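**Q** Sequence and predicted structure below; questions after.
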Amino acid sequence: MLATFVIGLREGLEAALIVAIIATFLRKNGRRLTTMWVGVVAAVIICLGVGITLKVVESNLPQRQQEAMATVIGVVAVLFVTGMVLWMSTHARELKKDVESAASSALGSGTSRALVLMAFLAVLKEGFETAVFLLATFQAASSTRSAVIGAALGIGASMLLGVGIYTGGVTINLGKFFTVTSGFLILIAAGLVVTALRTAHGAGWLNAGQGRTVDLHWLAPPGSVRSAVFTGVLGIPADPRLIEVLGWLLYVVPLAAIAYWPRAHRPDAAAKVFLKVLIAFGCLVGAATTFVAVPRAHLTAPAAAPVSDAAGVSAGTISLDGSTLRQSAGERTTLRAAGDAVVAGVRTHHLVATPHPGTTQPTTLTLAEVIALNGGRPPVGMDPALNPGPYAASWHRQDRIDVWTTHGIVYAASRQSRLTVQLTGGGLRSPRTLTVSSGAHLPAGVTAPAPAWTVPSSYSDDISARLNQLVNQQDSAHFWGRVVPAGLVFVAVLLLVTAGRDRRDLSQTSRTTQDESSSSRSTAHA
C-alpha cells in the first residue's frame, strides 16, 4: 500500500500542479475552465483505458506469455521512473517557474487552446506513466487490494494538494518534496528491476545468474510486517538470485549517486565531460574483458557407455568412433543414419546396424541336431517315432543395433538378436518353428545369435542431467560473454555521444562568453 501511495501521490501531484497553474492563469485572465477540464477528463479516461486493457490482455495470456508481458511492463515502468528521477534531480526547483513561464507565453498568443493542450498532455503523460508503473507494482505486490487502495489514496491526496495550490491555501517546497520521494521511488523501481528479472526467467528469456545468494526468510518471515516492507513495498524476495542482486545494486547505486550527490561537490560541465569519457572507457575495457574471459560451455561425459544384458548384469561398454560402434568385447559395427528422434525429451540422431554373420547355414537338419538345438529335448509337438527326420531347415536371423546419440556421444542404445529355424518334411505334417537360444549346441556353419544388451536408464538419466547443465552453461556463457559486453558497449557509445554533445555546447558557451567579453571591452574603450 505504501509503495503505490507514494507513486500515486508523486505522479498525481506533478499533473495536479501543472493543471492548477494553468487553471490559475485562465481564471486571472477571465477565461472559462470548461475546455480545460474536458481535456483533463479525456486524458484520465484514456489512461484508465490503457491500464485496463493491459491488465485484461495480460490476464488472458498463458502463464509464460504472462511472465513475458510482466517483464516488458516492468522494464517500461523502470524506464519511466528512471527518466522522471533524473529529470527531477535537475528541474524540481524550477518546475513551477517553468510551467508559469510556458503558460504566460501561451496566453500571450491570445488563445487558451495552447494551455488546454498543455493540461491534456500533462495529465496524459503522468497518467500513462502512473498506469504502467502501478500495473507493474500490482504484479509484484503481495496484496493487490491493498496496492489499489494505496494508489487511490495517493492520487486522491495529490488532487487535494492540487486544489489547495489552485486556491492558494497550500504551499509546497517542490524541491524538497521531489528529493525525498525520489529516494523512495528509486527503491521501488529497484524492486521492479528484481521482479522483471525474475519474470524474465519465468518467460524463458533469462536463465543466467540464477544461483541462490542469501536466505532472507529470517529477516522477512511470511506474513510479518517486515515481509510486507521488504517484499510488498521494496520488491525484495526472500531468496534473491545472483542476477537479481546485481541488477538491484547496479540500479540503486548509480541512480542514488546522481540524485543525492551534494550540489556543492557536483562536477562542473568540463568535469562531467571527462567523467563520461572515463566511464565509457571503463565500460569498453569491461566489455573486452568479459568477452574474452568468459569460457565457452562444453559437455563433459564418459567416453564409453555401459551396457547390461537382459538380466541386468554388466556386459561391457560401447563407444562411438565416427560411424563405427566399438564394443569392449572387440566387435566393431558400422552404423548408418536413420534420421532424428526425440528420446525422453532429448533430441538425438538415430543410428542403426543389422550385422550379418557371413556364413552359409545348413539347409537340412537331423533329428539329433534338432534335439541339440532345443537344449537336449525334442521340441514340443514332435514325436521322434513319427517325425524321424531329416528336416528341411529355413533359417531366419534378426540382429539389430539401435544407437541414439547427442552431441557426438551415446545417449541410449540397444541390441536385439534372434535366430529361428523353420522345419519342414521329415514326417512333419506342418512346418514347425524353433527359436535358437544363445547357449544351444549349434550345427556346423551356424553362428549363435549375438547376446542382447541395452544401455541402462541410469546412464541416460545422467546424460540428461549433464545436458541440462550444458544448457545452463550455454545460457550463462551467452549472457556474460555476449549480452553483457554488448550492453557495456552500448552504454559506452551513449556516454561518448552525450560527452561529445556536452563538449560542443561547452565550447559554444565559451565562445559566446568570449565574444560578449570582447564586445564589453570595445564598448568601454569607445
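**A** In hand now; what should we look at?
**Q** going forward, measure contacts between C-alpha atoms and count neighbours the same way
**A** Fine.
**Q** in the stretch 401-526 of the chain, which spans are strands?
**A** Taking DSSP state E, counting those that start in this stretch as the criterion, the stretch 401-526 of the chain carries its strands at 409-424, 432-436, 453-454.
**Q** Repeat that for the chain.
**A** 305-308, 314-321, 324-327, 332-334, 336-343, 346-353, 364-365, 391-406, 409-424, 432-436, 453-454 (DSSP state E).
**Q** which residues are contacting the last one?
**A** If I follow you right, that is strand 453-454. By Cα atoms under 8 Å, 6 or more residues apart in numbering, the surrounding residues in contact with strand 453-454 are 307, 308, 309, 310, 315, 412, 413, 414, 415, 416.
**Q** Relative to residue 414, how far out is the residue nearest to the fifth one when sequence neighbours are not counted?
**A** It refers to residue 315. Closest residue to residue 315 apart from its sequence neighbours, by Cα to Cα, 6 or more residues apart in numbering: residue 308 at 4.7 Å. Applying Cα to Cα, to the nearest Å, the value for residue 308 to residue 414 is 9 Å.
**Q** what's the answer for residue 372, then?
**A** 29 Å.
**Q** Repeat that for residue 131.
**A** 60 Å.
**Q** With residue 117 instead?
**A** Relative to residue 414, and taking Cα to Cα, residue 117 is found at 77 Å.
**Q** who's more crowded, those two?
**A** The neighbour comparison of residue 117 against residue 414 (other Cα atoms under 10 Å) goes to residue 414, with 18 against 15.
**Q** Quick check, that one in contact with residue 404.
**A** No. Between residue 414 and residue 404 there is no contact under Cα atoms under 8 Å: 9.2 Å.
**Q** follow-up on the earlier one: from the contacts of strand 453-454, which single one is nearest residue 233?
**A** residue 412 (50.9 Å; Cα to Cα).
**Q** which residues touch that closest one?
**A** With Cα under 8 Å, 6+ apart as the criterion, the residues that contact residue 412 are 403, 404, 405, 454, 455, 457, 460.
**Q** Any chance of a PyMOL selection covering the buried ones in those residues?
**A** For the buried members of the contacts of residue 412, the matching PyMOL selection, counting by 16 or more other Cα atoms under 10 Å, is:
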select buried, resi 403+404+405+454+455+460
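**Q** Redo the contacts of residue 412 as CSV? Include distance to residue 153.
**A** What follows is those, written out as CSV (distance: Cα to Cα, whole Å):
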residue, distance to residue 153
403, 67
404, 63
405, 62
454, 69
455, 66
457, 61
460, 59
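**Q** any idea which of the contacts of residue 412 is closest to residue 21?
**A** residue 460 (72.3 Å).
**Q** Next up, a structure to set beside the first:
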Amino acid sequence: MIGALIIALREGLEIALVVVIMLAYLRKSNQSAMNVYVFSGLVLAGITSLLIGGGIVAIWGSVEEVVLEIFEGVLVVIASLLLTTMIVWMKRKGKEISSDIEASIEGKLQTEGRWGLALLSFALVLREGVEIVLFTAALVIREGYQTYIGLTLGLVLAAGIGIGIYRGSLEIRFRTFFKWTSAFLILFAAGMLAYGIHELQEAGFLLIGPLEIWNINPPALPGGAVHPLHEDGFIGGLAKSLFGYNGNPSALEVASYLSYILVMGIYFFKKREKDSVPSVSKDLKDETPSKRL
C-alpha cells in the first residue's frame, strides 16, 4: 500500500503540475475563461485511463491460468520499464517542463484555438493516467487489492497539493521531492523487474528456470503464524512491497535486481552540470504569497 501511495503521489503531482502550469499561463495572459477547456481535457483523460484499466481487467479475467501467469509477468516487467523511462525523462528534461508546456499552449491557441487547448490537456494528462493504470495493475498483482487504498490516498494528497500550489498557499521543494522519490522508485522498479522475471520463470516462459539460490524465510511459528521477517510477514511483507524483497529468490531474479540498481544508481547519481527540476510558472509564484512546505 505504501508503494502505491508514493507512486500515486508522484504521478498525481505531475498531473497537478501540468494543470497548474496551464492555468497559470492562462491567468497570466488574461484568458482564464478558457480554464474550462483545460479541465475538460483533464476529465476526458481520466475517463480514458479508467477505460484502459477496464480493458486490462477484462483481459486479466478471461485468460487461462498458464497464460495469466505470463500476462502478469509481462505486465509487471513493462511497468518496471515504464517506470525507468519516467525516472530517466525527469532526470533529463524535468527542468524544461514549464517552458515546454507554455510554448505548447501558445502554439495550440494560435493554430487550433480552445479545442486545441483541451486536446493538449488531454494528451499531457493521459500519459500520466496510463502510467498510473499500468503501475496499479502491476501492484495489484504483487500486493492485492489494498493497492487501491494507497492509490486513492496518493491521488487525493496530490490533488490537495496542486490546489494549494495554484492558490499560492503552498510551494513544494521539487528538487528534493523528485530526487528522493526517484531514488525510491529505482529500488521499487528493480523489485518489480525481479518479480516479473519470477512470474515468467514460474510460468516456464523463460529458458532459464527458477533456480533457488537461498531461502532465508523463517519457518512457520507455532499455530501456523507467519514470522514477521518472512516475506509474507509484517516486516518482510513491507520490504517486499517497497523494495521487492524475496526470501527465496532465483539466480536470475538476484542478477536482474542488482544489475538494475547498479546501472540506474550510477546514472541517477551521476553529477550533472544543471539538475533537472520541474517548476511552476514563476509568474504564478509572484502573483500570490506562498508558504514553504
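**A** Good, I have the coordinates. Nothing here was measured: the structure is a model prediction, and the numbers come from that model.
**Q** quick one on the thing from earlier: out of the strands of the stretch 401-526 of structure 1, indicate the one that is most buried.
**A** Ranked by mean neighbour count, the strands of the stretch 401-526 of structure 1 are led by strand 453-454 with a mean of 22 (mean count of other Cα atoms under 10 Å).
**Q** any idea what residue 102 of structure 1 aligns with in structure 2?
**A** Under the alignment (TM-score structural alignment), residue 102 of structure 1 maps onto residue 104 of structure 2.
**Q** Who are the contact partners of the residue nearest to its match when sequence neighbours are not counted?
**A** Using Cα to Cα, 6+ apart and skipping the chain neighbours, the partner closest in space to residue 104 of structure 2 is residue 120 (7.8 Å). The contact partners of residue 120 of structure 2, by Cα under 8 Å, 6+ apart, come to 41, 104, 105, 108.
**Q** In structure 2, point out the residues matching stretch 115-127 of structure 1.
**A** Residue span in structure 2 matched to stretch 115-127 of structure 1, by TM-score structural alignment: 117-129.
**Q** now swap in stretch 308-320 of structure 1 and tell me
**A** Going by TM-score structural alignment: stretch 308-320 of structure 1 matches no residues.
**Q** and if you look at stretch 273-280 of structure 1?
**A** Using TM-score structural alignment, stretch 273-280 of structure 1 pairs with nothing in structure 2.
**Q** residues near the equivalent of residue 93 of structure 2 over in structure 1, how many?
**A** Applying TM-score structural alignment, one finds that residue 93 of structure 2 aligns to residue 91 in structure 1. The local packing of residue 91 of structure 1 (other Cα under 10 Å) involves 16 other residues.
**Q** Give me the aligned partner of residue 72 of structure 2 over in structure 1.
**A** Residue pairing (TM-score structural alignment): residue 72 of structure 2 is matched to residue 70 of structure 1.
**Q** Same check on residue 251 of structure 2?
**A** For residue 251 of structure 2, the residue aligned by TM-score structural alignment is residue 242.
**Q** Now do the closest residue to its match other than its chain neighbours against residue 474 of structure 1, distance only.
**A** Nearest non-adjacent residue to residue 242 of structure 1, counting by Cα to Cα, 6+ apart: residue 209, 5.2 Å away. When distance is defined by Cα to Cα, residue 209 of structure 1 is 12 Å away from residue 474 of structure 1.
**Q** Equivalent analysis for residue 3 of structure 1, please.
**A** 38 Å.
**Q** Also residue 228 of structure 1?
**A** Separation of residue 228 of structure 1 from residue 474 of structure 1 (Cα to Cα): 37 Å.
**Q** Also residue 392 of structure 1?
**A** For residue 392 of structure 1 relative to residue 474 of structure 1 (Cα to Cα), the value is 62 Å.
**Q** Do a quick rundown of the helices in structure 2.
**A** Assigned by DSSP state H, structure 2 shows helices spanning 2-28, 35-60, 65-93, 97-111, 113-143, 147-167, 174-202, 234-243, 251-269, 282-287.
**Q** which one of these lies closest to residue 217 of structure 2?
**A** helix 234-243 (8.9 Å).
**Q** which parts of that closest one are buried?
**A** 236, 237, 238, 239, 240, 241, 242, 243.
**Q** that older thread, quick check: the residue nearest to residue 242 of structure 1 touching residue 243?
**A** Yes. In this structure, residue 209 of structure 1 is within contact of residue 243 by Cα under 8 Å, at 4.7 Å.
**Q** before we move on, the earlier item: distance to residue 229 of structure 2 added to the buried residues of helix 234-243 of structure 2, as JSON lines?
**A** Shown next, in JSON lines, are these (distance: Cα to Cα, whole Å):
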{"residue": "236", "distance to residue 229 of structure 2": "5"}
{"residue": "237", "distance to residue 229 of structure 2": "8"}
{"residue": "238", "distance to residue 229 of structure 2": "10"}
{"residue": "239", "distance to residue 229 of structure 2": "9"}
{"residue": "240", "distance to residue 229 of structure 2": "11"}
{"residue": "241", "distance to residue 229 of structure 2": "13"}
{"residue": "242", "distance to residue 229 of structure 2": "14"}
{"residue": "243", "distance to residue 229 of structure 2": "14"}
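**Q** Do I have it right that residue 122 of structure 2 meets residue 44?
**A** Yes. Checked against Cα under 8 Å, the pair residue 122 of structure 2 and residue 44 is within contact range at 6.5 Å.
**Q** Compare those two (neighbour count), which wins?
**A** residue 122 (23 against 18).
**Q** so what's that one up against?
**A** Residue 122 of structure 2 touches 38, 40, 41, 42, 43, 44, 45, counting by Cα under 8 Å, 6+ apart.
**Q** ok, these in structure 1, which still hold?
**A** Of the contacts of residue 122 of structure 2, the ones still in contact in structure 1 (both residues aligned by TM-score structural alignment, their matches' Cα atoms under 8 Å) are 38, 41, 42, 44, 45.
**Q** now the counterpart of the fourth one in structure 1, nearest residue through space, not along the chain?
**A** Residue 44 of structure 2 maps onto residue 42 of structure 1 when the alignment is built from TM-score structural alignment. Distance criterion Cα to Cα, 6+ apart; nearest residue to residue 42 of structure 1, sequence neighbours excluded, is residue 120 at 7.6 Å.
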